[in-house]
Structures are given as C-alpha cells and as structure tokens.
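Student: Let me see the structure of the following:
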Amino acid sequence: MSFLSKTNGNATLNNVEVLELGSCNLRHFPDILHNQTRLLWLDLSDNNIHGQIPKWVMNISEETTVVNFSYNLLTGFDQSMVNFPWPQLQMLDLRSNKLQALPLIPPPSALVYLVADNMIQGEISPLICNLSSLYSFDMSNNKLRGILPTCLSNFSSSLTILNLRGNNFHGSIPQLCVKGSRMKMIDLSQNQFKGVLPRSLSNCRKLEILNLGSNNLNDVFPTWLGPLPKLRVLILRHNGLYGVVGSPTTIFASPKLRILDISSNRFTGKLPFEYFRNWKFVNKVDVNGCRYMLASTSFNPSGYGVDDFYPYSMTIINKGKETVYPKIVEVFAAIDLSSNKFNGMIPKFIGPIPHGNQFDTFDNSSFDGNSGLCGYPLSKKCENSKPSPLPISSIEVYQDSWFHIQFDWIIILMGYGSGLVIGVVIGNIMTEKK
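Tutor: The predicted structure follows:
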C-alpha cells in the first residue's frame, strides 16, 4: 500500500526507528518491541497475531508516527485507555481484524485512519472533529450506527477518502463539500441514510467516485452533478429516487464517467440514445498496460517519504449477481438502469441481440420480459437472417498481464419489460484475471 524511503538516521537492534515485519507468519507481538524507545515506524501487517493488543505494546514509544496492524486477528485492547498512546501518530491502519470496540480516536496529527472490515459497534465519537488534517478515513464494513457528525464538512479541505460503506448509519447525509474541496471518493452505500442528496456535492470538483447506493434516499435525479469534471463512477442504485432523468446535454456531461448505476429506483420518462452518444468513454479508449482507479498522496512522517495508494472499490450487479470489485480496472465500463419505470419505444436497430465477445456469454434468462428482442440465444429469429454484429471496431485481449482495448462505439443492449434494462460490462474478464 505504501513505499518507504529512509532519508536520515541510523537504526540499531536496540534503538530501532523502522521495524517492518509484515507477512512473517507471526502469532504474537515480537519481543524485539521491548525497550524500543525511538520506534517511529511499526508494520506488523498480514500476520496471524491474535487476541488483544497488550499494554506494553501501546507504550513502546511516544515518537511513533506510523502503526500498521492490519490483516491480523486482533480483538481489541487489554486495557481501558483514556488518552491515545501515540501522541504524534500520523497513520493508523487496523483494517481486517476482529475488533469489536471502536479504538480511541487518533490525535489531531493523524492523516490516515483505517479501521475497515472489523466488527466494530457503537457510534462515531465526537472527538473525530479534532482530526482537521485527516486525509483518508475508512470505517467501512463494520456495525457502526448513529448519525454522522456535521463536522465532516470541515474536513473537505484536507479529506480525500471518505468510506463508510456497509454500516448502520441513519439520518440525513451532512453537507460534505465546501468550495475548494479535495474529496476524491465518497462511499456511503449500504447504510440507512434518508432524505435528499446534499447539494454541496456539486462543490466536489475533484470527486471521482460517488457511491450512495442501497440507502433510503428520496429525491429527484441529481442533474447538478453532471458538470463534475473528474467523476468516473456514479452509483445511486436501490434508493427511492424518482422523476425524469433529464436532458442529455446537462446529465452525464462528465468527460470521464465510465460507470453509472441508477437501478432499482422510480425513475420515469423516455431514455433517448443521445445520452450514450454524449459520453466520451464510448468513443475511444486506448490503454497501455493494466491500471487501477486509485487515489494517491505523499507525506513525510519523521523524515521518511511515504507514497500512500488507496485503490477504489465498489459493488455492482453483474449478470444478476452482486459482485464486489476490490479494485476497478481503468477500462471497466458499466451501465445499469434496470428496475425503473422508463417508457417509450426501443429503436429498431437494437432489437436484434448483438453477437460476439461478452454478449455470447449471456443465457436466455438475461433477456426475460423483453418480448421485442430476437436472435441468439433466444428461439425467436430476427427478420434479417444476418446476425447483428457487436459494433466494436476492434478488441484485442492478450493473455498476459498487459492488454489493449480500443473501440469506436458501443451500442448498449436495451430491454423493455417491467423496467428498462441496460447493461454493458467491459473489462470484467480482465478484472477477474487480475
């Protein structure tokens, strides 16, 4: 996740400044930690350390700035702490453990605070408001509840990553962005938020990922999000959003938008093909090598240069199944408008089902409720005996880790039944391979 380069100081066995013992199959905290009074950097990630974090570990050094205990089997702390043990801490990573109680909020010096994928219960402490320099905040996939503190809007000048997915938060979503916001990722999906979408999101000019899916939001389509220049992923599925989607000249205007999921809402009206023709990503994609969507930053705790990389992730419905993407390939493209109340005629040039590549992997059930469709794999033949080709100018997929994809236009398969279904997934095979 990060790259370390030492810029000053010498380390000895009895006076260690940097100790990296990740992926060493440790079952206990190592004895070498005793009497380390100048330890700045401690990495014990990806081991089998289990049980509680002992008191003596918490008191090893007041100069510690980076602590990484992620991907272990830790259950908590063996003492009740009043003050946080590392007053100069800048990075705390406790992801993927078995913590049940929320750790003490780090000191105001904290830049990175990651406690995702635990079993933490309770509410977020109001002391979180002291972290005015926080860059990355991830508490996703826990059992947290309550209302989000409104002070989160004060972080937008520094906070880049906000991931609270998969908890039990309720109430309204606070106004998260002010002018000059540095937010790149906001994921509040799979909670119980209600009310309207905060209009302050239009201030997130650097926003790349916005995921508010699987909540109880009740609002019209956010036309005011269209002009965001860097938006790549917009997921609003499974809410109570309603009304017409709007004009294609103002909606989906973001030049980098590649993933759109507004399924399982109550949107109505017609959906003309001008929407898809306006999207930049359907014109041409030229990728050299396999890259993932991520946010990166650099900071220098105690004279050490750190490049921190946070890969974007999401959950979408792919071929009828909920699929988790812990990383998103740059060339991945997906559109899902299913389970809404769109109406109107389907253009004749897409009645026939396209052939080739990903389309040939779908079975009959993928087209249920769409009586106007014809061609393979359906038994209904099209009037034109010629199969409808997949309108992609060229696709080249190499068998190693490098690939190149180029396409001039994608015609998106549209279904018409109880709801309009549009789904095209490009790059799924490559993602699974990686």
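Student: can we go C-alpha only for contacts and neighbour counts from here?
Tutor: Fine.
Student: Mind jotting down where the strands sit in the stretch 201-350 of the chain?
Tutor: Counting by DSSP state E, counting those that start in this stretch, the stretch 201-350 of the chain has strands at residues 209-211, 216-217, 233-235, 242-244, 259-261, 266-269, 294-299, 304-311, 314-318, 321-325, 333-336, 341-342.
Student: Which one of those lies nearest to Phe155?
Tutor: Set against Phe155 and scored by C-alpha to C-alpha, the strands of the stretch 201-350 of the chain come closest in strand 294-299, at 16.1 Å.
Student: buried residues in the closest one?
Tutor: Judged by neighbour count using 16 or more other C-alpha atoms under 10 Å, the buried positions of strand 294-299 are 294-295.
Student: Can you convert the strands of the stretch 201-350 of the chain into TSV and add a column each for distance to Ile405?
Tutor: Shown next, in TSV, are those (distance: least, C-alpha to C-alpha, whole Å):
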stretch	distance to Ile405
strand 209-211	23
strand 216-217	37
strand 233-235	20
strand 242-244	34
strand 259-261	17
strand 266-269	33
strand 294-299	20
strand 304-311	22
strand 314-318	20
strand 321-325	20
strand 333-336	12
strand 341-342	32
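Student: Next, the structure of the following sequence, for comparison with the previous one:
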Amino acid sequence: MEVLNLGNNQIIDIFPSWVEALSKLRIFILKSNKFYGPITLSQINQSFSMLQIMDLSSNSFTGGLPSNMFQSWNAMTREDKSQSTFLGRILNAPRSTLYYQDTVIVMIKGKERELTKILAIFTSIDLSNNHFQGDIPESIGIVKSLHLLNMSNNGFTGQIPTSLENLMVLESLDLSQNNISGEILWQLTKLTFLSVLNLSQNNLMGSMPQIKQFLTFMNESFLGNMGLCGPPLSRKCIAPPSDLLSFEDATSELDWEFMWIGFGVGCGAGMGVLFWTLTLWTKGRREFYKFVDGMLLVNFPSTMFALKSRS
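Tutor: This next block holds a predicted model:
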C-alpha cells in the first residue's frame, strides 16, 4: 500500500501505530477526524521510510512529538542539491518520473489544493489544529527535502529549533498560534526558498532579522508577538541612548589619580586659609588687649596698679 487516506470522517481512535508496518507507504492522511491521545511510534528502523506526505491536521492529538519521529523518514531526508523549487522542476523532469496517479487534497501555502497527480518530489508535513505540546524536536532538521511544514494552532513551547536551517528547500513554514518564545533565529535567513512564513500569535521577542527574504514578509506574518520590533512591524526597537553612560561606565572612566591630586590641593588650600585666619585672629586679639590695657591705665591707674600687683 502506497496511499492511505482516511481524512474527513468521524473516526474516534488513537494513533494507528500499525501503519508503520506499511513499508511502501508514501501518503498518510488522517485529517479532520477525532483521533486523540499521543503519537506513539515503535523502534522500527524503517518506519515511514518512503513517506512523502503526512497530514494529521484537525484532530485531538495530545502530548509531545516523539524525538525519533523523523529519524527514518528517508524519502524526506535525502539532501536536495538542486537549486530550483519543486514547482520549477515540473518543467524539467521526465513526465514518466514526475507523477503518481493518486488524488489527494493538501494544504499548500495556506490554501487547500487538490493534487490529481502527486509529484514524486513533493513532500509535506501537516500537524496543525491539534493539542500537541512541548518543544518542537530538533530532529525536524533531518527531513532536509521537506517543502511544506505546518505546525500551527497547537500548544508548542520552547524556542524555534535551530535545526530548521537544514531545510534548505522549505517553501512554506507555519508555526502560528502556539506558545513559542525566544527570538527569531538568524538561521532562518538561510532558507532562501522560503516564500510563505507565519509566526504570528506566539511569544516571540527581539528585533526582526533585516536580511534576504525576511525583508519581503508582511506585517501579518508576525502579529501577536508583543516582544517583536523592527520592520516590517510598526513597532520600533528602542535602543539605549548612546550619549548617556550608566553609573558603572561613568565611574569606570573617572581619572582617580587626577581626583586624588585635586583632593590634595583642595585640602592644602583649606589648611592654608585656616592657618592664615587663625594667625590674623591671634594678632588682632593681642592688639585689642593692648588697646584695652592702655585705656584702663589712662582712666583708672589705681585699678591697673592693683591688678598688676595682685597678679
């Protein structure tokens, strides 16, 4: 079996782990059902080795994604050396190797598209509209030939995994409506094929990368992240004034040797003034006493004689 499409039903069940035994499975769709519970995978090394399209969207899956979820997805892990997108390669590849004859509806860059013939080079993962939690595993960087990734409307936390920089042919990335925090990684600027990006309604913060195709994304791609600033957002980044130094910076730049010299000069001058003041005050007091004694001697000679004889 190469195609298993159970989408748009009313199936109530847990994740069908028995699907892993389908070694030739290329398309696996469970979207718009009532599946619930965590995704459980066995330790089979060849699980989903031929898988190109997985769509588990619009169910009630919970828990975190298994760390080994993408490790054996060989059809998505082959590194694509081509410099053209999968849409561009339609014109160049031999028609006999381009298509499968199966029909499926997938979400392509935010819109549902019916693929009447599946491209042999088309790869897509859609886990949107569930209740997944925890960090997005770094192992997502293994699927290097992935074109579309949608993990929107879940409860993912943590930061954007740095391993996304390995998805060099990724054309559409939707991580909106989660609880992802931290900064927008500069590594995402390496994804030069990325034409659709939605990081809105998260807890991202910091300044926007001002490089390459990030300059082409609109404001709507980043709405609801109150900590983000810089173009294309209307919220400007507030930088600290460059002409004002903090207290530590200011005190570290003081010339302490100069301060001590100034302190010494100031103290010396102060002591000199004090000494001069005391000298003048003593001399003045002596002159005053001489004047008083002279007055007493002239006006009261008998009293002065008595005081001198008594002393």
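Student: quick revisit: quick one: closest of the strands of the stretch 201-350 of the first structure to Cys129 of the first structure.
Tutor: Of all these, strand 294-299 comes closest under C-alpha to C-alpha, at 21.4 Å.
Student: Tell me the residues of the second structure aligned with the closest one.
Tutor: Aligning strand 294-299 of the first structure against the second structure (TM-score structural alignment) gives no matching residues.
Student: so stretch 223-242 of the first structure matches what in the second structure?
Tutor: Taken onto the second structure by TM-score structural alignment, stretch 223-242 of the first structure occupies residues 186-205 there.
Student: how distant is the matching stretch from the center of its chain?
Tutor: Here stretch 186-205 of the second structure is found 11 Å from its chain centre; the criterion is C-alpha atoms, centre = their mean, to the nearest Å.
Student: Helices along the second structure, start to end?
Tutor: Shown for the second structure, the helices assigned by DSSP state H span residues 74-77, 95-98, 247-252, 256-299, 301-310.
Student: Buried residues of stretch 187-202 of the first structure, list them for me.
Tutor: 187-194, 196-197, 200-202.
Student: Stretch 16-30 of the second structure now?
Tutor: In stretch 16-30 of the second structure, counting by 16+ other C-alpha under 10 Å, buried: 20, 22, 25-30.
Student: and the two most separated of those residues?
Tutor: For the buried residues of stretch 16-30 of the second structure, the maximum inter-member distance is 15.2 Å, found between Leu22 and Leu30 (C-alpha to C-alpha).
Student: Can you name the residues that contact the equivalent of Glu138 of the second structure over in the first structure?
Tutor: Mapped onto the first structure by TM-score structural alignment, Glu138 of the second structure lines up with Gln175. For Gln175 of the first structure, the contacting residues are 150, 153, 198-201, by C-alpha atoms under 8 Å, 6 or more residues apart in numbering.
Student: if we take those, which one ends up nearest to Gly213 of the first structure?
Tutor: Nearest to Gly213 of the first structure among the contacts of Gln175 of the first structure is Pro198, at 14.3 Å by C-alpha to C-alpha.
Student: right, and the closest one touches Ile173 too?
Tutor: Yes: contact criterion C-alpha atoms under 8 Å: Pro198 of the first structure and Ile173 qualify, at 6.6 Å.
Student: closest to Val425 of the first structure out of the strands of the stretch 201-350 of the first structure?
Tutor: Nearest to Val425 of the first structure, of the strands of the stretch 201-350 of the first structure and by C-alpha to C-alpha, is strand 333-336 at 4.7 Å.
Student: which secondary structure elements does the closest one contact?
Tutor: If you count contacts as 3 or more C-alpha pairs under 8 Å, 6 or more residues apart in numbering; DSSP states H and E, strand 333-336 of the first structure packs onto strand 259-261, strand 420-422, strand 425-426.
Student: can you redo those as CSV with distance to Gly51 of the first structure?
Tutor: Shown next, in CSV, are these (distance: least, C-alpha to C-alpha, whole Å):
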stretch, distance to Gly51 of the first structure
strand 259-261, 41
strand 420-422, 48
strand 425-426, 43
